[in-house]
Structure formats: structure tokens, C-alpha cells
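Asks: Quick one: sequence plus predicted model below, questions after.
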Amino acid sequence: MSDLTQAVEISGGIFALMMATQYGTRHFGWHKIALPVLAVSGFGYSYLKDAPTDHSSVMLYLVGAAIGLVFGVLAYASTAMWADRTTGSIMTRCGAAFVAVWLVAMVARIGFVWAVSDIPAFQTWVGEHMMSMHLTTEAIAPFFVIWALTMVAGRLAGLVARSRALRTQFDATRSATVSPVTAPVMTRTAG
């Protein structure tokens, strides 16, 4: 399998999963947390188990994590979240901005791999930089996987924190508006 095919499959698969499970108005519960984490972790394990761990590669992975964090914050910011007024269910809505963030991330990953594969000048430039930084080509796939993992994890961490705050706020509002009714106790005396 070529690097480009692999990049398209990984990035396209993550994009499709996120659109299928997150786009539109959805109930936010543990299933919305577990599914993306499990799917991306599956990709992560298969590509990270044999990843180079030398100093230069780890530095590259940290750059991938930083890029993923930026995209994760953008994906988080493009997700509306609220508590349903009657049930307290936490809801999310992801629209065009959410799609744009994920699309840019996917196109950036695929574009890089395509450029390295098909544009000789870019291939030379990347090769020279990789050599000067003591990187091997085996570090590229883990870089992109770490980017994707951090993007998903960063967004989810923000959503989990926001959902807890919304739940607390809903519970406080509900308990403040529902006060116990106290009726005078009537006793009957014989007489």
C-alpha cells in the first residue's frame, strides 16, 4: 500500500467517522465519547506500536500533538452544546464550521503525503530537512496519527468538561425552581 493510499484511508476514515457520529444535532453521552476514542485509538495502536522513539522522532510527535491540539480546540469551538430545558440531556450541534475544521485537517495530511509522493522539488526539500533533523520516513505516519489522536482527544476533553458544567448548572437551576410545597398540618380534635 502506498503512503498516499494509506494517508487517504486513515484521514478519510477518521473524517467519515467524525461526520457520521458528530455532525448535526446529537445527544452527547458516553457513546459519543467512547466511539471516536476507540476508533482513533485502534488506528493509533496499529501505527504507533512500531513507531521510532529516538529523540528527533519524539520531537516530531510533539509537533504533531501541538498541531492536533490547535485543530482540536477549533473543532471544540465549532461545536455548540446545551442542556435540554426539560430533560437536562446534553445536546451538541455541529455544522459547517465543524466540517471545515475536519476537512482542512484531512486535506493538509493528504496534501502533504501527495506532495511528497508526486512533487520532486517538495520531496527533495522534505528529504533534506528530515536528514538534517535525523528523522526517518517511519516517523511520518505516527506524526499524523498523533495529530489525529490529539485532535479528537482535545475536542472531547473540552466537551466533557463543558457537559459537566452544563449538567451542574441544569441541576442547580432545577433545584432552585422546584421548591417543596409546605402545607399547614391540620389536626382534628375530637369534640
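Replies: Perfect, thanks for sending it.

Asks: C-alpha from now on. contacts and neighbour counts both.
Replies: OK.

Asks: which non-adjacent residue is nearest residue 102?
Replies: residue 15 (6.4 Å; C-alpha to C-alpha, 6 or more residues apart in numbering).

Asks: which residues touch the one you found?
Replies: Neighbouring residues of residue 15 by C-alpha atoms under 8 Å, 6 or more residues apart in numbering: 102, 103, 106.

Asks: Now for residue 30, how many residues are close by?
Replies: 9 (other C-alpha atoms under 10 Å).

Asks: Quick one: classify residue 80 as helix, strand or coil.
Replies: Under DSSP: H, G, I helix; E, B strand; the rest coil, the three-state class of residue 80 is strand.

Asks: How much space separates it from residue 111?
Replies: 29 Å (C-alpha to C-alpha, to the nearest Å).

Asks: And here is the other one:
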Amino acid sequence: MTTYLLSLGILALVLCTGLGTHELSVRRAVRPVLIVLAVAAFYLRSFPTAGNDVRLDLVGVAAGVLLGVATGLLVKVRRDATTGRIVTTAGVAFATLWIAVTVGRMLFVYGTDHWFAAGIVTFSREHLITGADAWTAAFILLSLTMVLARLATTFALAARRPAPVATVR
């Protein structure tokens, strides 16, 4: 149940803070970074490293980076003509990708308990994945990396916007 609540909590945070048009600032980025650090500290107390657990974690990180960059690219970044400040606009495509990833993660967790428990045990044994803690770490890393990669992508896009032209009066 905790995994579902965490997934829905991250989704709610991302959608509430990301959807719509907002001024981009370091201050706006601090909250998701702090939440990511808190979630990591809470859920990644034990970090399985036996067998291929680290490889599984790296797959989670890689997937998180790819999905984070994809969601970051779905955010429109522009300079406001009147204020000269960078603003971002995220809409339906942004929300759809976040929802799809969250639902996919939740279905995988549900499936490991109800639909394909024996299959995941066999897969884990054959690929030297030590168990549920390794899978949990990989999915937590995917989620957290996705948030951070989205932020990094948005700031990278913002850095490419030309500075406002100063007018002489």
C-alpha cells in the first residue's frame, strides 16, 4: 500500500506543481529536490548490491533519465515578453506521460503480487536479482531520477533562451 501512496504522491506533486504556466526559478525547483532527497533517505535505507541488483538499479536510473528528459521536453519554455523572466507551460502531453509511467509502475507492483508472482521469482533467480528490495530500489530510483531529469531538462532549455534585450530610455 505504501508503494501506491508514494507513487500517487509523487504524481500529485508533479502535476500540481508542473501543470499550467509558471515562472521558472531555483526556488520553484528546491521543493521537488528536497522531496526527492527525503523519499530517497526514507526508502533507500538498504541498498541491495548482490548479484545483478546494481545493474537493475542502473536500468531504473537510465529509464528515469530517459523518461525525465522526455517529460522535460514536453514543457514549453519561453521568456515572458513583458517581464523578461523565464516561464514554463506544461499541458496534457506532460500529464499523460507522468500518469502512464505512474500507472505502469503501480501495475507492475500489483502484478508481482497477483498476476505474475511466480514469473518474477523465476526471472529474478535466473538474472541474479536478490528479491523485492532490489526491485523496490530500482523503481524508487526510476521515480526520483525522472523528477530530477525533468528539472535538469527544463533548466537546460531555459538556459538556451536569449537574455532580454535592454532598452535605452
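Replies: Ah, there it is. Please read all numbers here as calculations on a predicted model, not as lab measurements.

Asks: thinking again about what came up before, the residue nearest to residue 102 of the first structure maps to what in the second structure?
Replies: Mapped onto the second structure by TM-score structural alignment, residue 15 of the first structure lines up with residue 11.

Asks: Work out for me the element its match sits within.
Replies: Counting by DSSP states H and E, the element that carries residue 11 of the second structure is helix 2-18.

Asks: Select from the contacts of residue 15 of the first structure the one having the most neighbours.
Replies: residue 102 (24 neighbours).

Asks: The counterpart of it in the second structure: which element?
Replies: Matched by TM-score structural alignment, residue 102 of the first structure corresponds to residue 98 in the second structure. Assessed by DSSP H and E, residue 98 of the second structure sits inside helix 92-114.

Asks: Now do the buried residues in that helix.
Replies: Within helix 92-114 of the second structure, the residues scored as buried using 16 or more other C-alpha atoms under 10 Å are 94-95, 97-99, 101-103, 105-106, 109-110, 112.

Asks: ok now it, how far from the chain's centre?
Replies: 12 Å (C-alpha atoms, centre = their mean, to the nearest Å).

Asks: just stretch 123-133 of the second structure next, same as before
Replies: 24 Å.

Asks: repeat for stretch 122-139 of the second structure
Replies: For stretch 122-139 of the second structure, the separation from the chain centroid amounts to 21 Å (computed by C-alpha atoms, centre = their mean).

Asks: One more: stretch 33-42 of the second structure?
Replies: 12 Å.

Asks: okay, and it goes to which residues in the first structure?
Replies: Stretch 33-42 of the second structure maps onto residues 37-46 of the first structure, going by TM-score structural alignment.

Asks: Next: stretch 73-83 of the second structure.
Replies: So stretch 73-83 of the second structure sits over residues 77-87 in the first structure, by TM-score structural alignment.

Asks: Show me what the matching stretch is in contact with.
Replies: 89-95, 97-98, 159, 162-163, 166-167, 170.

Asks: quick one: the strands in the first structure?
Replies: 24-27, 79-83, 90-94 (DSSP state E).

Asks: Including distance to residue 137 of the first structure, could those strands go into CSV?
Replies: Converted to CSV, the strands of the first structure look like this (distance: least, C-alpha to C-alpha, whole Å):
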stretch, distance to residue 137 of the first structure
strand 24-27, 38
strand 79-83, 35
strand 90-94, 35
